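Q: any chance you can model this:
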Amino acid sequence: MKIALFTNTNVSLGAGIEKTLLNYVKYNTDHQLVIVQSQFYKVQRLPNDVLDRIGIKNVVTIKDYEHCISFLRMHRITKPIYALILPLLIRITKVLNIKKLRSIGELDVVYLFKNEYWPLFKGKLIIGSNHAQFAFDNTYNRILALLVRSGLVYRGIDAFHLFPKSKGIGKLMGKRYFTGIIGVETSQFKPKARDNTVNVLFVGRLEYIKGIDLFIEVCKKFEGNTGVKFNVSGGGEYSQILNDNKLPNLTYHGVLSEGELADLYGKCDIFLYPTRWDAQPSVIAEALSAGEYIITSQRIRGTYDDLSEKGFLEYSSLSLDDLSNRLLKAIDRVAELRAISDAEHSYAVEKYDNSVVVRDLYKNIENLYISMQRNQH
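A: You can find the predicted model right below:
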């Protein structure tokens, strides 16, 4: 099959969605892939030729302007304004890039990392996804799901790839869907030798929505504990704050290469990720594979419950006291947590390795394509 993978960012951004797309490319064995991306990235984590390095020549880069209004979707009050403006911007994007889009030729399937862009591929078999939407089973998303069911929104999307915790939303939408998780490069992210210091880590976009401000505040509470060090890697709006920080127990590593990042993961004991919004954060799978104990936001409860059941992860409220107390208890039993790091990695290999996850994804896409072809005849 000829499949287009679409993201309205640039792959060289190298954040969670972009790394997931790259894994979909790297572990594809049977299909002809076309990557459709935009010109935009806030921070460049990966080289411009990253797709070329893994053998993908068919790349179409369009000009898109969603980033001009993306700040509106960060706040509950302005989010409806974003939702109203975006369809107009997408229409403009289609007009401005019509020649490039036509140059792609015939496609069997289009897979969207950003569902709103389905009009760019109108008339194709389109699969929407959970990567940038439907993170929570809340009133807003339930209403959106019912609007999908009614055909008022996403009428051109034929099916959805959802993460397991979003099955309820999938049933409300009344469209075909299949479930699947986000994987990790388990051969790269492994536990490493650790010293006497307890190292706590945050990796991700350095934005309010990801909870980096809470991580910094927790760090301040442990300023007098010389046996605990806090580490941050990533780029974003808090980069300058971290560069200017005077906290003796906090190290900002900036934007690291994949190898450097994997090394940092492996040397840390606890992954503290107080996110306010995520669908299925890939950083959790990376921390698991690296053998770190994970403390994360209860807002993603239902996403990694298997890790909670195995004692590899715990959910916390976003109050500073709760986060700090849970971290303190984890620090007190760091010897016990280090003893299970290899078990964490083994579990990641079994359940979250990209070779398994991506194989299952393409199998689901193939089955969907065959089923819909039969229905047309």
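Q: contacts, neighbours, all on C-alpha from now
A: Will do.
Q: against which helices or strands is the lengthiest helix in the chain packed?
A: Taking DSSP state H as the criterion, the chain has its longest helix at helix 354-376. When contacts are defined as 3 or more C-alpha pairs under 8 Å, 6 or more residues apart in numbering; DSSP states H and E, helix 354-376 packs onto helix 16-26.
Q: ok, and for the helix or strand following the helix it packs on, which residues are buried?
A: Next along the chain after helix 16-26, taking DSSP states H and E as the criterion, comes strand 32-38. Neighbour counts over strand 32-38 (16 or more other C-alpha atoms under 10 Å) mark 33-38 as buried.
Q: show me where the stretch 251-377 of the chain has helices.
A: 258-267, 282-289, 305-309, 320-332, 334-339, 341-351, 354-376 (DSSP state H, counting those that start in this stretch).
Q: now mean neighbour count and distance to Lys99 too, for these, in TSV please.
A: Converted to TSV, these look like this (neighbours: other C-alpha atoms under 10 Å; distance: least, C-alpha to C-alpha, whole Å):
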stretch	mean neighbour count	distance to Lys99
helix 258-267	19	35
helix 282-289	27	34
helix 305-309	14	46
helix 320-332	16	51
helix 334-339	15	55
helix 341-351	20	42
helix 354-376	15	27
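Q: here's the other one to compare against:
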Amino acid sequence: MTHPALEDLLRPLAPQVLGALVRRYGHFATAEDAVQEALLAAAQQWPSRGVPDNPRGWLITVASRRLTDLLRAEQSRRERETRALVLPAPESVSGVDDTLILLLMCCHPSLSPSSQIALTLRAVGGLSTGEVARAFLVPEASMTRRITRAKQSIRDSGQPFALPSPQERPARLAALLHVLYLIFNEGYVSTAGPSLYRADLSGEAIRLARLTHRLLPGDSEVAGLLALMLLTDARRPARTAADGALIPMAEQDRTLWDATAITEGVALVTQALPCGPVGPYQLQAAIAALHDEAPTWEQTDWPQICALYEVLLGLSDNPVVALNHTVALAMARGPVAGLERLAELEGDKRLAGDHRVPAVRAHLQEMAGDTTAAAASYRQAAAHTLSLPQQRYLHARAARLTPPDP
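A: Presented below is the predicted three-dimensional model:
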């Protein structure tokens, strides 16, 4: 078995094994250590001995034994071997997949969004602490502390390893979807650093969204989120030039877009929309589908996109959604209408310092023919972003509108 094939096999099994151990024994942090050791044993033994008939059961058995050893050692240290640790006997391997419980536990309401993201990527995504730290451009030691505190908070909460109550479940699922959404966005448009996007991070978000959709096939918002990710990520191959420069959607070569992902995303959102209350992820997916199905930027159905954004704003007072609605409004009714709407938004403190506000203003000013003001707004936007590709793009737009010195 090749290394990539083994990794593809072990990756989806890891959260299932961790969930089985936490359900049986508790001890989230120690269970995670035991699972990592079982995965290492599999990586060492399976290539030469062959994959067992029940790889999940093999991993659970090995991890359970290791967890028992770790807990006994910990108890011995605490009580200096004055009495034996009584542990539940290893049970027969259940066919139950506890991954959904594990996902919802990682998004426990006692955790901050950043801790929810870190713990989800670590426990369910299978990323090492170092990989999670690099993804969010923080020192590994800082990420270690964040994940450790998150595990401690879950332990202190006393919450059993089980699905939330019917009353709690909608809020917990909403938190989970929000975490996956944030992971995808950070991968698709990196907020800082030399790269415009992190394909590994957005790819992991899509994998986890697929997993959640498999576990909750009847939830229309889960389907909507997966559709949104697929329809958005489908445009990634055309987002940058050979030198890494950013290419805006209006100028992208649409033949480079991933037609397979678009077809899947459109099918998901088409099936989800009639099946229940329409939520924000379904609406955003419908907007993304209109973009992806348009032959050109100019032929995009801007009035319908504008209408969908208005429905979305009715569900959530989100300033970024309002900003996107402003662009759609300008495309549907002209730049003056967009600039008037933008003037209303610029007083929103939630957008203070966000580079997207002057970037949108610059785009609309350029559409209106006010190139001098547009160049100044592009430079202002460049000063407010930490993303190097976006800085280069915005400075280039400003330079293109600035007449050369005589």
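Q: give me the TM-score for this pair.
A: The TM-score (TM-score structural alignment, normalised by the length of the first structure) is 0.27; 170 aligned residues with a C-alpha RMSD of 6.9 Å.
Q: if we can go back for a sec, relative to Lys171 of the first structure, which of the helices of the stretch 251-377 of the first structure is closest?
A: helix 354-376 (16.6 Å; C-alpha to C-alpha).
Q: got the angle between the closest one and helix 16-26?
A: 80 degrees (axes from the mean of the first three to the mean of the last three C-alpha atoms, to 10 degrees).
Q: is it true that Arg122 of the second structure lies in a helix?
A: Yes. Assessed by DSSP: H, G, I helix; E, B strand; the rest coil, Arg122 of the second structure belongs to a helix.
Q: looking at it, it is touching Val132, isn't it?
A: Yes. Arg122 of the second structure is in contact with Val132 according to C-alpha atoms under 8 Å; the separation is 7.1 Å.
Q: so for the two, which residue has more residues nearby?
A: Val132 (25 against 20; other C-alpha atoms under 10 Å).
Q: tell me the contacts of the more buried one?
A: 118, 121-122, 143 (C-alpha atoms under 8 Å, 6 or more residues apart in numbering).
Q: run the last query once more with 7 Å
A: Residues in contact with Val132 of the second structure (C-alpha atoms under 7 Å, 6 or more residues apart in numbering) are 118, 121.
Q: now it: which helix or strand?
A: helix 129-135.
Q: now what about the helix or strand following that helix, what contacts it?
A: Following helix 129-135 of the second structure in sequence order, the next helix or strand is helix 140-157 (DSSP H and E). Residues outside helix 140-157 of the second structure that contact it (C-alpha under 7 Å, 6+ apart) are 28-29, 110-111, 115, 118-119, 129-130, 133.
Q: show the buried residues in these.
A: Members of the contacts of helix 140-157 of the second structure classed as buried by 16+ other C-alpha under 10 Å are 28-29, 111, 115, 118-119, 129, 133.
Q: may I ask which two of those are separated the most?
A: Phe28 and Ala133 (20.3 Å).
Q: which residue sits closest to Trp302 of the second structure, ignoring its sequence neighbours?
A: For Trp302 of the second structure, ignoring the flanking residues on the chain, the nearest one in space by C-alpha to C-alpha, 6 or more residues apart in numbering is Ala332 at 5.2 Å.
Q: just give me the neighbour total for that neighbour.
A: Ala332 of the second structure: 18 neighbours (other C-alpha under 10 Å).
Q: show me where the stretch 101-250 of the second structure has helices.
A: Using DSSP H, counting those that start in this stretch, helices in the stretch 101-250 of the second structure cover 113-123, 129-135, 140-157, 169-188, 199-215, 220-233.
Q: out of those helices, indicate the one that is most buried.
A: Highest mean neighbour count of those: helix 220-233, a mean of 28 (counted as mean count of other C-alpha atoms under 10 Å).
Q: and the angle from it to helix 199-215?
A: 150 degrees.
Q: quick check: angle from helix 220-233 of the second structure to helix 169-188?
A: 0 degrees.
Q: neighbouring contacts of helix 220-233 of the second structure?
A: 206, 209-210, 213, 261-262, 265-266, 268-269, 272, 275-276, 279, 281-282, 284-285, 288-289, 292.
Q: distance of Leu272 of the first structure from Arg53 of the first structure?
A: 33 Å (C-alpha to C-alpha, to the nearest Å).
Q: same drill for those two, tell me which one is more crowded.
A: Shown here are Leu272 of the first structure and Arg53; by other C-alpha under 10 Å, Leu272 has more neighbours (29 against 10).
Q: I figured the more buried one hits Leu201, correct?
A: Yes. Using C-alpha atoms under 7 Å, Leu272 of the first structure is in contact with Leu201, at 6.0 Å.
Q: how much space separates Ala337 of the second structure from Val360 of the second structure?
A: 13 Å.
Q: neighbour-wise, which of those two wins?
A: Each of Ala337 of the second structure and Val360 has its neighbours counted (other C-alpha under 10 Å); Val360 has more, 22 against 16.
Q: looking at this, that one is in a helix?
A: Yes. Judged by three-state DSSP, Val360 of the second structure forms part of a helix.
Q: what's the burial count for the residue nearest to it when sequence neighbours are not counted?
A: Excluding its sequence neighbours, the residue lying closest to Val360 of the second structure (C-alpha to C-alpha, 6+ apart) is Val327, at 7.2 Å. Using other C-alpha under 10 Å, Val327 of the second structure is surrounded by 24 other residues.
Q: list the buried residues of the helix or strand harbouring Val327 of the second structure.
A: For Val327 of the second structure, the host element (DSSP H and E) is helix 319-333. The neighbour-count check on helix 319-333 of the second structure (16+ other C-alpha under 10 Å) flags 319-320, 322-323, 325-332 as buried.
Q: a markdown table for the residues you listed, including distance to Pro15 of the second structure?
A: Listed next are the buried residues of helix 319-333 of the second structure as a markdown table, based on distance: C-alpha to C-alpha, whole Å:
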| residue | distance to Pro15 of the second structure |
| --- | --- |
| Pro319 | 35 |
| Val320 | 33 |
| Ala322 | 37 |
| Leu323 | 38 |
| His325 | 39 |
| Thr326 | 41 |
| Val327 | 41 |
| Ala328 | 41 |
| Leu329 | 44 |
| Ala330 | 46 |
| Met331 | 45 |
| Ala332 | 46 |
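Q: which of those residues sits closest to Leu201 of the second structure?
A: Using C-alpha to C-alpha, the buried residues of helix 319-333 of the second structure come closest to Leu201 of the second structure at Val320, 21.5 Å.
Q: measure that closest one to Thr326 of the second structure for me?
A: 10 Å.
Q: repeat that for Gln391 of the second structure.
A: From Gln391 of the second structure to Thr326 of the second structure the distance is 22 Å (C-alpha to C-alpha).
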